[in-house]
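A.B. asks: this one's structure only:
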């Protein structure tokens, strides 16, 4: 009798707290060079839970593949269990002997371990301060500020440059890019005038359900040992979670 009651009790507790497991969020992207050539494809699976009717990501896996190939040449695993904006990251590009690990040994420190393509190992401890965003946490930052961005307001934050071991000031603001047509278009650009001359804005587009449909800018995939690809990535959604992506 006690054994039979436990599942029922668990369901009642989940209902009381508004928390439950959400169907996986699945999508894929095709990255194209400025000349239109397909560079690679991305394949995403995000596991999460539904909390008060909204999807909270927990674990995110990405596989990068050459065009028309079923095997990956790079992969990334993110855990959002600590924070949707500050995931733990495990990224590997074996063909360049490169790996990147981002973790949080304490509440106020970001730890970065980078195995560079040249064979060096670099480590950084970055003070966690302000509204800090790490890696794909920018995607959740957009959703957290969905209403403000739709109303034309901007959002300032600090973004981790992992290979520099530093947080940089950025602004997320509504945009209108000629190569995109979407429910919400935003741009991410540095707040520093100097960095604006060195770093092009990243353009993002989202559909009305809050899913990323376009990414235009610098990617994390290497063209060679010294540079990364600039690409326009168009995303197709294979499966939505059972609850809303946006508030």
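C.D. replies: It's in. Values in this document were obtained by computation on a predicted structure and should not be read as measured data. Numbering: from 1, shown residues only.

A.B. asks: From here on, just use CA atoms for contacts and neighbour counts.
C.D. replies: Will do.

A.B. asks: Show me what the helix or strand that residue 111 is a member of is packed against.
C.D. replies: Remark: residue 111 resides in strand 109-115, with elements defined by DSSP states H and E. Applying 3 or more C-alpha pairs under 8 Å, 6 or more residues apart in numbering; DSSP states H and E, one finds that strand 109-115 contacts strand 98-106, strand 121-127.

A.B. asks: Distance to residue 20 and mean neighbour count added to those, as a markdown table?
C.D. replies: Below are the helices and strands packed on strand 109-115 laid out as a markdown table (distance: least, C-alpha to C-alpha, whole Å; neighbours: other C-alpha atoms under 10 Å):
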| stretch | distance to residue 20 | mean neighbour count |
| --- | --- | --- |
| strand 98-106 | 26 | 17 |
| strand 121-127 | 34 | 16 |
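
A.B. asks: quick one: which of those is nearest residue 202?
C.D. replies: Set against residue 202 and scored by C-alpha to C-alpha, the helices and strands packed on strand 109-115 come closest in strand 98-106, at 21.4 Å.

A.B. asks: Could you pick out the longest helix of this protein?
C.D. replies: helix 2-17 (DSSP state H).

A.B. asks: picking up where we left off before, which outside residues touch the strand holding residue 111?
C.D. replies: Identification of contacts with strand 109-115 by C-alpha atoms under 8 Å, 6 or more residues apart in numbering yields 97-105, 121-128, 162-163, 165.

A.B. asks: For residue 232, give its distance to residue 186.
C.D. replies: Per C-alpha to C-alpha, to the nearest Å, residue 232 is found 14 Å from residue 186.

A.B. asks: And for residue 225?
C.D. replies: 30 Å.

A.B. asks: and the two? which has more neighbours close in?
C.D. replies: A count of neighbours by other C-alpha atoms under 10 Å puts residue 186 above the other of residue 225 and residue 186, at 22 against 13.

A.B. asks: Can you tell me the element that one falls in?
C.D. replies: strand 184-190.

A.B. asks: who does that strand touch, helix- and strand-wise?
C.D. replies: Using 3+ C-alpha pairs under 8 Å, 6+ apart: strand 184-190 touches strand 166-174, strand 202-206.

A.B. asks: Next secondary structure element downstream of it?
C.D. replies: Remark: after strand 184-190, the chain's next helix or strand is helix 193-198, criterion DSSP H and E.

A.B. asks: next, the one to line up against it:
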């Protein structure tokens, strides 16, 4: 692995591993309005299994609970044009079930810039992002150190935070399917700044779309191997993630892993995981 810097590991891992998949439709246009009842909420629970890139040992599991408005997440195709994510709770657990880290997302103000809090008690690490009245605040602390806080009153035109990456993919699905690249600014709490990334189509089959993601600057791409993401073309759900993760081993080194996601109504994903 080319990247020796834990900071950049956190940056990219926030986007993809913590983001994973929201079961909301591309181009959702539901907004809260006066005297209009919000759509009924439902919850989707699913699991991701992270294994070494060589297909070997199980490293950890991710347990997701995603609450959606306006759709039944257990529908046959997993999509609904009026659905949108509300909140997400994630637990990261070791193979023996020990809790590694936990995260909460709140999408209600913005699908692309959701509030979030991530905590890893093993190393006393905590990071948080909030957006209030157009002002974005990033804060983090580690190992008992004082909290570092930075505020932004002006945001990039296409700003994305944490699990908002997957909402970005869905909203730009036709563009990516056509092979056009997409550049966006990711809010990195670890660096307390916005960093440009590029995502584009790598390959396509009858039922899957594989995307590759990298640092947008041609001067920096050598620092980090591409991340690969396989999506189901019908449901637009993330099935497989390959690359650097946000979870460390006992020595503090970040894992590179292949993560396969298992959905309660998506049998092919379960079969693929079981075959490993």
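C.D. replies: That came through, no problem. All of these numbers come straight from a predicted model, not from anything done at the bench.

A.B. asks: just to revisit the earlier point, now the strand holding residue 186 of structure 1: which residue numbers in structure 2?
C.D. replies: Alignment of strand 184-190 of structure 1 against structure 2: residues 209-215, by TM-score structural alignment.

A.B. asks: Roughly how far does residue 175 of structure 1 sit from residue 197 of structure 1?
C.D. replies: 19 Å.

A.B. asks: hang on, the earlier thing: from the helices and strands packed on strand 184-190 of structure 1, which stretch is densest packed?
C.D. replies: Mean neighbour count (mean count of other C-alpha atoms under 10 Å) peaks for strand 202-206 among these, with a mean of 23.

A.B. asks: Mean per-residue distance, the helix or strand that it is followed by versus structure 2.
C.D. replies: Once the chain leaves strand 202-206 of structure 1, the next helix or strand it forms, by DSSP H and E, is strand 212-222. Strand 212-222 of structure 1, aligned to structure 2 and superposed, deviates on average by 1.4 Å (mean C-alpha distance after the TM-score superposition for structure 1).

A.B. asks: In structure 2, point out the residues matching strand 212-222 of structure 1.
C.D. replies: Taking TM-score structural alignment, strand 212-222 of structure 1 hits residues 238-248 over in structure 2.

A.B. asks: Any chance of JSON lines for the helices and strands packed on strand 109-115 of structure 1, columns distance to residue 7 of structure 1?
C.D. replies: Supplementary listing: these in JSON lines, determined by distance: least, C-alpha to C-alpha, whole Å:
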{"stretch": "strand 98-106", "distance to residue 7 of structure 1": "34"}
{"stretch": "strand 121-127", "distance to residue 7 of structure 1": "43"}
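
A.B. asks: and residue 60 of structure 2, what is it in contact with?
C.D. replies: 49-51, 92-95.

A.B. asks: Go again with 6 Å.
C.D. replies: 50, 93-95 (C-alpha atoms under 6 Å, 6 or more residues apart in numbering).

A.B. asks: Which members of the residues you listed occur in strands, if any?
C.D. replies: Residues of those located in strands (DSSP state E): 50, 93.

A.B. asks: Can you tell me which of the contacts of residue 60 of structure 2 are classed as buried?
C.D. replies: Neighbour counting with 16 or more other C-alpha atoms under 10 Å marks 50, 93 as buried within the contacts of residue 60 of structure 2.

A.B. asks: Quick one: the contacts of residue 60 of structure 2 as JSON lines, columns for distance to residue 120 of structure 2 too.
C.D. replies: Shown next, in JSON lines, are those (distance: C-alpha to C-alpha, whole Å):
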{"residue": "50", "distance to residue 120 of structure 2": "17"}
{"residue": "93", "distance to residue 120 of structure 2": "11"}
{"residue": "94", "distance to residue 120 of structure 2": "13"}
{"residue": "95", "distance to residue 120 of structure 2": "16"}
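
A.B. asks: and which of the contacts of residue 60 of structure 2 is nearest residue 227 of structure 2?
C.D. replies: residue 50 (14.4 Å).

A.B. asks: And that closest one? What does it align with in structure 1?
C.D. replies: Using TM-score structural alignment, residue 50 of structure 2 sits opposite residue 31 in structure 1.

A.B. asks: Over to residue 195 of structure 2?
C.D. replies: Per TM-score structural alignment, residue 195 of structure 2 is aligned with residue 168.

A.B. asks: and what of residue 261 of structure 2?
C.D. replies: With TM-score structural alignment as the criterion, residue 261 of structure 2 lines up with residue 235 in structure 1.

A.B. asks: With residue 128 of structure 2 instead?
C.D. replies: Under TM-score structural alignment, residue 128 of structure 2 pairs with residue 101 in structure 1.

A.B. asks: what sits against that match?
C.D. replies: 89-90, 112-113.

A.B. asks: What of residue 102 of structure 1?
C.D. replies: Residue 102 of structure 1 touches 88-89, 111-112, counting by C-alpha under 6 Å, 6+ apart.

A.B. asks: what do you get for residue 193 of structure 1?
C.D. replies: Per C-alpha under 6 Å, 6+ apart, neighbours of residue 193 of structure 1: none.

A.B. asks: Repeat that for residue 194 of structure 2.
C.D. replies: 185-188.

A.B. asks: quick one, what contacts residue 117 of structure 2?
C.D. replies: By C-alpha under 6 Å, 6+ apart, the contact list for residue 117 of structure 2 reads 103-104, 127-128.

A.B. asks: Can you tell me which of those residues lies closest to residue 273 of structure 2?
C.D. replies: Closest to residue 273 of structure 2, out of all of the contacts of residue 117 of structure 2 and judged by C-alpha to C-alpha, is residue 103, at 23.8 Å.

A.B. asks: re earlier: the strand holding residue 186 of structure 1 vs structure 2, mean deviation?
C.D. replies: Looks like 1.3 Å for strand 184-190 of structure 1 (mean C-alpha distance after the TM-score superposition for structure 1).

A.B. asks: ok so, going back, what about the contacts of residue 194 of structure 2, which one has the most neighbours?
C.D. replies: residue 187 (26 neighbours).
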